[in-house]
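Visitor: missing the sequence, but the structure's below:
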């Protein structure tokens, strides 16, 4: 199949199962503000929502807000009593995200922290003593392994950790790649493999966003094999 065929299937899926005015409005606002079009796809956004619902997540940490598109789906999933803490490097992006969340009626569920995620995560650990049920990592790819380590610190047995964009159009297998994103993805997967407190896999995806995939990990408990 070609990328155009993948995109056509995506359009059918979105029209049939995902069409949503609030999240669509966020994408329009992001484009109008000049944000890069690197959000998760609509089908992937709803999949995040369903994963969070399945995990019964009430506390979510997102590393990489952009314009808040994925944040909208996660904030819906946690429910009216839930909470999302999301970290965004660029103040302009955070401003757009806040407007999108407020327009969707979800602003009260979400705290946006602005600045480099690795600088903000110690503050999150200090201010949020209760562990997170789900961590979604979709920020600068070179730091993926560092973000996974922080996710481990901030979660509990049974929590879910998702790392987006790890397949890199197949470049993931290129051990000698000089692409920082590829090396960041490989470092994260090597950590997921080596870390005894995690059980993980990678799911490849195709669609309007091309060929990529995400890592999915669960924090083990005492009775897990």
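Guide: In hand now; what should we look at? Fair warning: this is a prediction, and the values are worked out from it, not measured in the lab.

Visitor: only C-alpha atoms from now on, for both contacts and neighbour counts.
Guide: Will do.

Visitor: give the contact list for the residue lying closest to residue 221 once chain neighbours are set aside.
Guide: Nearest residue to residue 221, sequence neighbours excluded (CA to CA, 6 or more residues apart in numbering): residue 157, at 4.7 Å. Residues in contact with residue 157, defined by CA atoms under 8 Å, 6 or more residues apart in numbering, are 218-221.

Visitor: now residue 157: which helix or strand?
Guide: Using DSSP states H and E, the element containing residue 157 is strand 155-163.

Visitor: which SS class is the spatially most central residue of the chain?
Guide: In the chain, the centroid-proximal residue (CA atoms, centre = their mean) is residue 136; its distance is 3.5 Å. Under DSSP: H, G, I helix; E, B strand; the rest coil, the three-state class of residue 136 is strand.

Visitor: the strand holding residue 157: how far from the chain's middle?
Guide: Its chain's C-alpha centre and that of strand 155-163 lie 12 Å apart, by CA atoms, centre = their mean, to the nearest Å.

Visitor: what does stretch 185-204 give?
Guide: When distances are taken as CA atoms, centre = their mean, stretch 185-204 is centred 16 Å away from the chain's centroid.

Visitor: now do the residue nearest to residue 218 when sequence neighbours are not counted against residue 98, distance only.
Guide: Nearest residue to residue 218 in three dimensions, chain neighbours excluded: residue 160, at 4.6 Å (CA to CA, 6+ apart). Per CA to CA, to the nearest Å, residue 160 is found 25 Å from residue 98.

Visitor: try this one side by side with the last:
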């Protein structure tokens, strides 16, 4: 509980810099390089979880909700994936492990320091060019979007999977930017973490408003990363052709 309270007290620093503010992110990279077998993605994931439980809590998706991420990627069978919020690269490790051998993941991170930490960990784990981190945001006057379109193969209907796990206030604006670019195809999946803690009410309200016409959403109930006493929620939303039904009865979210 003390670790979680300490983390909450540093939330202002997190929203400004993307880091907790006590050096734990750089320390994590050192820990992974010292304790994880080189070229072993599974072992890098194991060591990050170990660090989060024993050394310092991290704000990545964590092991419990990570299983939800794994399953969603397997269901989507994506060729092109986008992550909003790299942090230290943990969720990208998980996605790289379950996406197909020809799939490619582009991860966007607004903190240059976090992007460097992720690169160190990915290089140690042997991810190669299957995963790329771009320092920027989708809201930086088109610079990052232009790079995704011109350098990374993004375009209308080409994006199969999106993982949203950055600043809560950017969830809905960034989803709208993705829609404006027409990157999604019918059946593309958007997975969003932290629907209860810290919460993204405008994003959730938008999905409810468009349930059954533009989106089919299922709710995954879990807990805040690396503990078991604060409940959290992950939303898995399938992009639909206009007018598609939601399943039996045609109303309400699909079952989890």
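Guide: Perfect, thanks for sending it. Bear in mind the structure is a predicted one, so any value in this text is a computation, not a measurement.

Visitor: TM-score for these two?
Guide: Superposed pair, TM-score by TM-score structural alignment, normalised by the length of the first structure: 0.75. Supporting alignment: 192 aligned residues with a CA RMSD of 2.8 Å.

Visitor: just to revisit the earlier point, counterpart of the residue nearest to the centre of the first structure over in the second structure?
Guide: Matched by TM-score structural alignment, residue 136 of the first structure corresponds to residue 163 in the second structure.

Visitor: first-to-last residue distance for stretch 126-140 of the first structure?
Guide: Using CA to CA, one end of stretch 126-140 of the first structure lies 23 Å from the other.

Visitor: contacts for that stretch next, please.
Guide: Counting by CA under 8 Å, 6+ apart, 52, 55-65, 144, 147-148, 151, 154-156, 158-165, 181 sit against stretch 126-140 of the first structure.

Visitor: quick one: what's aligned to residue 100 of the second structure in the first structure?
Guide: Residue pairing (TM-score structural alignment): residue 100 of the second structure is matched to residue 79 of the first structure.

Visitor: right, I mislabeled it, should have said residue 222 of the second structure
Guide: Checking TM-score structural alignment: residue 222 of the second structure goes with residue 205.

Visitor: for residue 109 of the second structure, same thing?
Guide: By TM-score structural alignment, residue 109 of the second structure lines up with residue 88 in the first structure.

Visitor: contacts only, for its match.
Guide: Contact analysis of residue 88 of the first structure by CA under 8 Å, 6+ apart lists 63-66, 94, 112-117.

Visitor: coming back round to it: out of residue 160 and residue 98 of the first structure, which sits in the busier spot?
Guide: The neighbour comparison of residue 160 of the first structure against residue 98 (other CA atoms under 10 Å) goes to residue 160, with 27 against 21.

Visitor: map the residue nearest to residue 221 of the first structure onto the second structure.
Guide: By TM-score structural alignment, residue 157 of the first structure lines up with residue 186.

Visitor: how much space separates its match from residue 221 of the second structure?
Guide: 25 Å.

Visitor: returning to what we had before: which among the contacts of residue 157 of the first structure count as buried?
Guide: In terms of neighbour count (16 or more other CA atoms under 10 Å), the buried residues within those are 218-220.

Visitor: narrow those to those in helices?
Guide: Among these, none falls in helices (DSSP state H).

Visitor: just the ones of these in strands?
Guide: The strands, defined by DSSP state E, take in 218-219 from those.

Visitor: so residue 112 of the first structure: helix, strand or coil?
Guide: Three-state call for residue 112 of the first structure (three-state DSSP): strand.

Visitor: translate it into the numbering of the second structure.
Guide: Checking TM-score structural alignment: residue 112 of the first structure goes with residue 133.

Visitor: excluding chain neighbours, what is closest to that match?
Guide: residue 107 (4.6 Å).

Visitor: quick check, the one you found in a helix?
Guide: No. Looking at residue 107 of the second structure with three-state DSSP, it is strand, so not inside a helix.

Visitor: now residue 218 of the first structure: how far from residue 4 of the first structure?
Guide: 34 Å.

Visitor: repeat for residue 155 of the first structure
Guide: Residue 155 of the first structure sits 39 Å away from residue 4 of the first structure, taking CA to CA as the criterion.

Visitor: got it, and residue 203 of the first structure?
Guide: Distance, residue 203 of the first structure to residue 4 of the first structure, by CA to CA: 21 Å.

Visitor: how about residue 83 of the first structure?
Guide: Computed with CA to CA, the distance linking residue 83 of the first structure and residue 4 of the first structure is 38 Å.

Visitor: again with residue 80 of the first structure
Guide: Distance, residue 80 of the first structure to residue 4 of the first structure, using CA to CA: 39 Å.

Visitor: just to revisit the earlier point, any idea how far residue 197 of the first structure is from the residue nearest to residue 221 of the first structure?
Guide: Counting by CA to CA, the gap from residue 157 of the first structure to residue 197 of the first structure is 8 Å.

Visitor: shared neighbours, the two?
Guide: Counting by CA under 8 Å, 6+ apart, the common neighbours of residue 157 of the first structure and residue 197 are 219-221.
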